[in-house]
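In: Okay, predicted coordinates and the sequence, questions at the end:
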Amino acid sequence: MPFEPGQVLTRRYLRGRWCTWAQPMRVIGDDDTGLLLWHPEGSDFARLLDADGNTQHQVTVDRMRDPKLTVHRWEGCDILVLMPPAAAHSVWWFFEQGDFAGWYVNLEEPCNRRPDGVNTNDHVLDIVATPQRTWEWKDAGEFDGRIGDPLYFDGAEAAAIRAEGDRAIKKIEAGEFPFDGTFTDFRPDPAWPALRLPDSAEFPLHRPA
């Protein structure tokens, strides 16, 4: 069943037995083009931090000391996120003070839908693109350093992840959907509030059942 416009769901990243990211998002649409979600500046998100303040960018999750999902406020921009059906990536539109500021391609597993949201697994490597469609890889060094780690990906899986990114780059350069100007003029309903995670929420360090 598709999600309903206006519904608030949780987008999660999972790795092994850990939930590493939880973000409340408002459904804009859910159709053949994908699940379209909105997350405004000032909303909550939760990320996995260890007792030393490290994220999984600094330390792999299995080496974190006493990791916990910690709630923060999203700052600097609003984001619109499209999760195309069965795709191993999502596309983000960044808006700064209401103006479109560029795209972000987050390479990730095709999502698993749940009644309360969607689960995926981040593939580390990303692509940043300007409104003029110039682009660059992001976190390539971290990605290369994770190849062969059993919690991440082997060489063949890494090659498939990079190939997924290459396909997205071709669309960026050609100005094909979703990089054709679609949604760059998106404006949220001014009555929509920032999104909150419950103060009492308990985030498991294992995959939700």
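Out: Nice, I can see it. Residues are numbered from 1 along each chain as shown.
In: contacts and neighbour counts: CA atoms only from here.
Out: Fine.
In: who's in contact with stretch 80-95?
Out: 32-39, 77-79, 100-111, 161, 164, 178, 183-184 (Cα atoms under 8 Å, 6 or more residues apart in numbering).
In: One more: stretch 176-185?
Out: Contacts for stretch 176-185 (Cα under 8 Å, 6+ apart): 91, 93, 99, 100, 103, 171, 172.
In: Show me which strand runs longest in the protein.
Out: Counting residues, the longest strand in the chain under DSSP state E turns out to be strand 18-31.
In: what angle sits between whichever helix or strand comes after it and strand 18-31?
Out: Downstream of strand 18-31, the next assigned helix or strand under DSSP states H and E is strand 34-39. For strand 34-39 against strand 18-31, the angle by axes from the mean of the first three to the mean of the last three Cα atoms, to 10 degrees is 120 degrees.
In: For strand 34-39, name the packing helices and strands.
Out: Counting contacts by 3 or more Cα pairs under 8 Å, 6 or more residues apart in numbering; DSSP states H and E, strand 34-39 packs against strand 18-31, strand 78-83.
In: Second structure for comparison follows:
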Amino acid sequence: MDLGTTLLRYRYPDGRLQAAFPIRLVESTPERLVGWLPVGSEIAYWATSDGADPRTVPLEARFRQALGTGRRTWSGGSVLRVIPYRERWQVLHFWDADGVFTGWYVNLESEKRVDQHGVVAVDWHLDLLIAPDFEVTWKDEDEAAAAVGTEYLREQDLAAARRTGERIAADPRRFIDSVGHWEDRRPSSEAGRALTLPTGWDTPDP
């Protein structure tokens, strides 16, 4: 059954748009949505004022400038996202070019808000990687440390991200069991078809 598409957007703490991802739904319930971000899809991603990727800017200067968003193309393979509305995380599932599952990426973020375009969250810059053998690695600790205290990451949000990540890392198998096992899922020909950003993707926060 075709559940259609939705839009996942991230906003900076002050409400400005940071990123936007079109998602093709495979599950939609009052508690969560699950869907594909197909390879080749048009996305918007955080950017410097001249449109560059902020990660090309040294850490000491990265968050000392005006950041916005810029159009990009999602590359590297299709990704399945599990997005619970009332949790402070979402889980991305990754496969390599041969279709071998390579692990889970836990994006630590705010609880979600639903608007007329889809789902909205604030990214907290700190993340976890969970390997197929359930080994856990913290990711982007240096970036979070550089961002905290600026307009892009509040201290209380980084503290919440750390607490959330520690709970997950304490028992990653149980955590993944609660998310559900999507490791054998592959996008159908329709689900894997690239998406474009819908009209209104850059609508200001009301």
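Out: Okay, I see it. Just so you know, these numbers come straight off a predicted model, no measurement behind them.
In: quick one: TM-score?
Out: Once superposed, the chains reach a TM-score of 0.83 (TM-score structural alignment, normalised by the length of the second structure), with 198 aligned residues with a Cα RMSD of 2.6 Å.
In: Could you give me the PyMOL syntax to select whichever of the contacts of stretch 176-185 of the first structure are buried?
Out: Provided next is the PyMOL selection string for whichever of the contacts of stretch 176-185 of the first structure are buried by 16 or more other Cα atoms under 10 Å:
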select buried, resi 91+93+100+103+171+172
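In: Just the ones in strands from the contacts of stretch 176-185 of the first structure, please.
Out: 91, 93, 99, 100, 103.
In: Enumerate every residue touching the last one.
Out: Counting by Cα under 8 Å, 6+ apart, residue 103 of the first structure touches 91, 92, 93, 94, 128, 129, 130, 131, 179.
In: in the second structure, which spans are strands?
Out: 5-11, 17-28, 32-37, 42-48, 67-73, 79-84, 89-95, 101-109, 113-114, 118-121, 123-130, 136-139.
In: Of these, which is nearest residue 156 of the second structure?
Out: strand 123-130 (10.1 Å; Cα to Cα).
In: Quick one: average offset of the closest one versus the first structure, please.
Out: On superposition with the first structure, the mean distance recorded for strand 123-130 of the second structure (mean Cα distance after the TM-score superposition for the first structure) is 0.6 Å.
In: can you list contacts of that strand?
Out: Residues outside strand 123-130 of the second structure that contact it (Cα under 8 Å, 6+ apart): 10-12, 103-110, 136-141, 143-144, 147, 153, 157-158, 161-162, 165, 172.
In: how does it look with 6 Å?
Out: Applying Cα atoms under 6 Å, 6 or more residues apart in numbering, the contact partners of strand 123-130 of the second structure are 103-109, 136-141, 144.
In: what's the offset of that strand from the middle of its chain?
Out: Computed by Cα atoms, centre = their mean, to the nearest Å, the chain-centroid distance of strand 123-130 of the second structure equals 9 Å.
In: Over to stretch 191-206 of the first structure?
Out: 16 Å.
In: cool, and stretch 55-63 of the first structure?
Out: For stretch 55-63 of the first structure, the distance to the chain centre is 18 Å (Cα atoms, centre = their mean).
In: ok, now stretch 87-96 of the second structure?
Out: Distance, centroid of stretch 87-96 of the second structure to centroid of chain: 7 Å (Cα atoms, centre = their mean).
In: What residues of it count as buried?
Out: Those would be 88, 89, 90, 91, 92, 93, 94, 95, for stretch 87-96 of the second structure by 16+ other Cα under 10 Å.
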